[in-house]
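> sequence plus predicted model, see below.
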Amino acid sequence: MGKSKVLIIGGTGYLGKRLVKASLREGHETFVLSRREIGVDIDKVEMLISFKMLGAHLVPASLADHASLVDAVKLVDVVICALSGVHIRSSTIMLQLNLVQAIKEAGNVKRFVPSEFGTDPARMENATEPGKVLFEEKMMVRKAIEEAGIPYTYVSANCFAGYFVGGLCQFGKILPSRDSVLIHGDGNKKAIYVAEDDIASYTIKTIDDPRTLNKTLYIKPPKNILSQREVVHMWEKLIGKQLHKTTISKEDFLASMKDLDYGQQVGLGHYHDVLYEGCLTNFEIGNEGEEASQLYPDLHYTTVEDYLKRYV
């Protein structure tokens, strides 16, 4: 069986650029949506050109132009949407719903991977406000996909290492301190950290795999299921120094949200659910899901310890 043709939407984004490279690396004929709204964003234009030089096809289209979107979808077998979180919230949820309608009309797609890639929204009915709305909107997209009868794979990649590991699990920090760290609660709730390149590689592995059809792929590398204190301890070993630790209670953490803007409240709410409630590790994967590292044992994932070494 030949390789699928893949269309990636959001290919110049944080995860999207990795998905493009992973798709090309796996030998898929890869198409990248070149949105007409890109304007004079030179960084994105240069990135698109770099994809073309690697062998990708650039497809001019717009998520707001139904006809162009349908034409783009008709070129491929698989569609992967990697719009960043800001493109899924509130008024712009229509972008993904527009894509679902285009896929339905085109009628040729054998697999759709919508833009999720974080916490499984189906398990977040008790999420902290206002972040809960983000999960509700993702469930709206899922409902539209399933009602349209579109074959899918949902990817739950848990915590992006760049955002969580880099900052030692502290909100708003992406570089590890060599002096001090803020510990959330007792710091012992387990979370799951995944390198962004690994997220892309696992996602591309799923698209031709019948085992992941109409299921959720959970990326849970066993060596990366760690508490905040374990992450901090790994960093301390690498730098040969103990950090000064200050704890923040759940109540104080939630109180700190009230004067922040909406986007920051959403982010802090997610950190609360992960680091205080343990929402990523308080369930077992059932028949509706598969675990990536078990499905693809030959894919050598990046451990948290190895990820931290880049900052030494």
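On my side now, so go ahead.

> going by C-alpha atoms from here, please, whenever you check contacts or count neighbours.
Will do.

> beyond the helix of greatest length in the chain, next helix or strand please.
Scanning the chain for the helix with the most residues, using DSSP state H, yields helix 132-147. Next along the chain after helix 132-147, taking DSSP states H and E as the criterion, comes strand 153-156.

> which other helices and strands contact that following strand?
strand 111-113, strand 215-218 (3 or more Cα pairs under 8 Å, 6 or more residues apart in numbering; DSSP states H and E).

> do you know which of the ones you listed lies nearest residue 23?
Comparing these by their distance to residue 23 (Cα to Cα), the top pick is strand 111-113, with 13.3 Å.

> one step back: could the helices and strands packed on strand 153-156 go into JSON lines alongside mean neighbour count?
Formatted as JSON lines, the helices and strands packed on strand 153-156 follow (neighbours: other Cα atoms under 10 Å):
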{"stretch": "strand 111-113", "mean neighbour count": "24"}
{"stretch": "strand 215-218", "mean neighbour count": "22"}
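
> so can I have JSON lines of these showing distance to residue 122?
Formatted as JSON lines, these follow (distance: least, Cα to Cα, whole Å):
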{"stretch": "strand 111-113", "distance to residue 122": "16"}
{"stretch": "strand 215-218", "distance to residue 122": "10"}
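
> try it against this one:
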Amino acid sequence: MAREAEPSRILIFGGTGYIGKHIARASVAFGHPTCIYARPAGPRTKPLNLNLRREFRSTGIRIIEGELDEHEKIVTALKQVDIVISALAYPQVPDQLKIIDAIVAAGNIKRFVPSDFGCEEDKITPLPPFEEFLEKKRKIRRATEAAGIPFTFVATNCLAAYFINVLLHPHNPHDEIVVYGDGEANAVLNYEEDVGKYTIKVANDPRACNRVVSYRPKPSIISQHQLISLWEEKTGRSFKRVYVPEEDLVKLSQTLPPPENIPVSILHSIFVKGDLMSYEIDDDDLEVSTMYPEMQLTTIDQLLNIFLTDPPEPARAAFG
């Protein structure tokens, strides 16, 4: 009888961050020996972060404290694992070049998933501030390919709890909700816990090696108007829809100083242009829900039920 393959050993950069913690939890839940490479804790480390580190240690996650410029420390950590997942936040995206250099030096990594938790940047052209944002991610993709590192690039689209807060402000007592554009463009809202689970699955899946995987399950596709109507049904309230025309967002993207011009450009791309649904998933790419039809998703309807009682902790942390 053939022996079952040993579970992959996984190292996560940014594992205590907004999406990284969901990836780390999923990694442990799926039985993978898991490490997190994180900045050393200090006096300025937030209590939420310290609590998370305690939680992770209690579940068997090893936390390696270090900086991204400590090349030898990273190489040593990489030699003890099989798969590397980066969930570094946007300001640290260029620093992934240091991770790529370390992966090349280590020479043993079977898969690298860079921090790409958003839109499919190779297939859209948004307003200039968002375009500049995406170009930094594209450089990491191209550097990964040039280095010959086995990769999986993920296009996870919108993180649902985060964007539900942005769009609905669900605990705002006022009966007004802002609508960007005409509110008809479809977006893709995937719950953060599901993104974490899917990411661990694709990082270990031979089908996803050197491929782009889009997270575009049909139940996660929704327009602003549909989302607001569903929230009205849940709450029994009626909201006044206050429209922000496309030209206003374009003007703001041109007049606001950076980085304030980036969020309005993202809103324009997703909720006015409908960039997340503007392209077909071609034969060279994969769609995650068709790869794992057995996995039960948290639907938008179910997520709104959670918001009725208490917002998910990550969303509360992001918006105060």
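That came through, no problem. Just so it is clear, the model here is predicted, and its values are computed rather than measured.

> got a TM-score for the two of them?
Both chains were compared after superposition, and using TM-score structural alignment, normalised by the length of structure 1 their TM-score is 0.92; 302 aligned residues with a Cα RMSD of 1.6 Å.

> could you pull out the helices for the stretch 1-150 of structure 1?
16-25, 42-54, 66-73, 93-106, 132-147 (DSSP state H, counting those that start in this stretch).

> could the ones you listed go into a markdown table alongside mean neighbour count and distance to residue 7 of structure 1?
Shown next, in a markdown table, are the helices of the stretch 1-150 of structure 1 (neighbours: other Cα atoms under 10 Å; distance: least, Cα to Cα, whole Å):
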| stretch | mean neighbour count | distance to residue 7 of structure 1 |
| --- | --- | --- |
| helix 16-25 | 22 | 9 |
| helix 42-54 | 14 | 13 |
| helix 66-73 | 19 | 7 |
| helix 93-106 | 20 | 11 |
| helix 132-147 | 17 | 17 |
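
> mind checking what residue 213 of structure 2 lines up with in structure 1?
Matched to structure 1 by TM-score structural alignment, residue 213 of structure 2 sits across from residue 217.

> list the residues that contact that match.
153-156, 289-292 (Cα atoms under 8 Å, 6 or more residues apart in numbering).

> residue in structure 2 paired with residue 54 of structure 1?
Per TM-score structural alignment, residue 54 of structure 1 is aligned with residue 59.

> contacts only, for its match.
residue 28.

> switch the helices of the stretch 1-150 of structure 1 over to CSV; also include distance to residue 123 of structure 1.
Listed next are those as CSV, based on distance: least, Cα to Cα, whole Å:
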stretch, distance to residue 123 of structure 1
helix 16-25, 25
helix 42-54, 34
helix 66-73, 30
helix 93-106, 20
helix 132-147, 9
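
> residue 119 of structure 1: which of those is closest?
Across these, closest to residue 119 of structure 1 is helix 132-147 (Cα to Cα), at 8.5 Å.

> contacts for the closest one, please.
So helix 132-147 of structure 1 is contacted by 88-90, 93, 96-97, 100, 116, 121-122, 124-126, 151-152, 266 (Cα under 8 Å, 6+ apart).

> ok, stretch 76-89 of structure 2 next?
8-15, 17, 19-20, 64, 96, 102-103, 106-117, 203-204.

> the same query, at a cut-off of 7 Å, please.
When contacts are defined by Cα atoms under 7 Å, 6 or more residues apart in numbering, stretch 76-89 of structure 2 is touched by residues 8-15, 19-20, 103, 106, 108-115.

> and if you look at stretch 5-15 of structure 2?
Contacts for stretch 5-15 of structure 2 (Cα under 7 Å, 6+ apart): 20-21, 24, 31-38, 81-88.

> and those residues, which of them are buried?
20-21, 24, 32-38, 81-88 (16 or more other Cα atoms under 10 Å).

> rewinding a little: among the contacts of helix 132-147 of structure 1, which one lies nearest to residue 49 of structure 1?
Looking across the contacts of helix 132-147 of structure 1 and measuring by Cα to Cα, the closest to residue 49 of structure 1 is residue 96, at 24.8 Å.

> so what's the closest one up against?
Taking Cα under 7 Å, 6+ apart as the test, what residue 96 of structure 1 contacts is residue 141.

> ok, back up a step: what about the match of residue 54 of structure 1, distance to residue 122 of structure 2?
Per Cα to Cα, to the nearest Å, residue 59 of structure 2 is found 37 Å from residue 122 of structure 2.

> same check, this time on residue 228 of structure 2
Residue 228 of structure 2 is 30 Å from residue 122 of structure 2, by Cα to Cα.

> got it, and residue 175 of structure 2?
For residue 175 of structure 2, the distance to residue 122 of structure 2 (Cα to Cα) stands at 38 Å.

> so how many other residues sit close to residue 204 of structure 1?
Neighbour count of residue 204 of structure 1, defined by other Cα atoms under 10 Å: 23.

> and it, what pairs with it in structure 2?
So residue 204 of structure 1 corresponds to residue 200, using TM-score structural alignment.

> ok and the longest helix of structure 1 relative to helix 93-106, angle-wise?
Angle, helix 132-147 of structure 1 to helix 93-106, by axes from the mean of the first three to the mean of the last three Cα atoms, to 10 degrees: 10 degrees.

> post-alignment, helix 132-147 of structure 1 versus structure 2, mean distance?
In this overlay with structure 2, the average offset of helix 132-147 of structure 1 from its partner residues is 0.8 Å by mean Cα distance after the TM-score superposition for structure 1.

> what about that helix, distance to the chain center?
Remark: helix 132-147 of structure 1 is offset 15 Å from the chain centroid, using Cα atoms, centre = their mean, to the nearest Å.
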